[in-house]
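Visitor: Curious how this folds, go ahead:
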Amino acid sequence: MSRQEEDRTKGQKKPTQPKPSIPIPLEEGTIRKGLVGKLPPQPKPELRPVGQKPSAKKKANP
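Guide: Purely as a prediction, here's the structure:
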């Protein structure tokens, strides 16, 4: 029972790994391409003003 289950799980893991790995990168690539055009202005202002400006202002005020 346990040996057969291990063999079945191994046989399923091998085919399931390449299958999801192929659709996952394709989805990520399409999502990234679609977000790259919409998120370029957002990640930059969020990382700079939201991360450094507020902390610098808080430290500079007191």
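Visitor: from here on, contacts and neighbour counts on C-alpha atoms
Guide: Noted.
Visitor: and the spatially most central residue of the chain, helix, strand or coil?
Guide: Closest residue to the average C-alpha location of the chain: E28 at 7.8 Å, with C-alpha atoms, centre = their mean. Under the three-state scheme (DSSP: H, G, I helix; E, B strand; the rest coil), E28 adopts helix.
Visitor: here's the other one to compare against:
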Amino acid sequence: MNVINFPDRHDFENLSLAERMLIIESWIEEMDDNLPRIREAAAAIDKLIEANKKYLT
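Guide: Below you'll find the predicted structure:
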């Protein structure tokens, strides 16, 4: 998994537009890669919650 480290606001504002766009595009690609895993994890958590509800009732 890649980690996109955004520079702080001051450093980001001092970057060129092209450098800013590269950082933002990398972040978008990272989010696109992570979104399916996040959805799968959320679905697994939901199943565990439902199973726990049935077990407790």
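Visitor: about what we covered before: and the residue nearest to the centre of structure 1? What does it align with in structure 2?
Guide: Alignment note (TM-score structural alignment): E28 of structure 1 maps to D46 of structure 2.
Visitor: for T16 of structure 1, same thing?
Guide: Looking across to structure 2 (by TM-score structural alignment), T16 of structure 1 lines up with N34.
Visitor: how near is its match to E40 of structure 2?
Guide: 10 Å (C-alpha to C-alpha, to the nearest Å).
Visitor: Quick one: the strands in structure 1, in order.
Guide: Counting by DSSP state E, no segments of structure 1 form strands.
Visitor: Give the equivalent position in structure 1 for I23 of structure 2.
Guide: Per TM-score structural alignment, I23 of structure 2 is aligned with E5.
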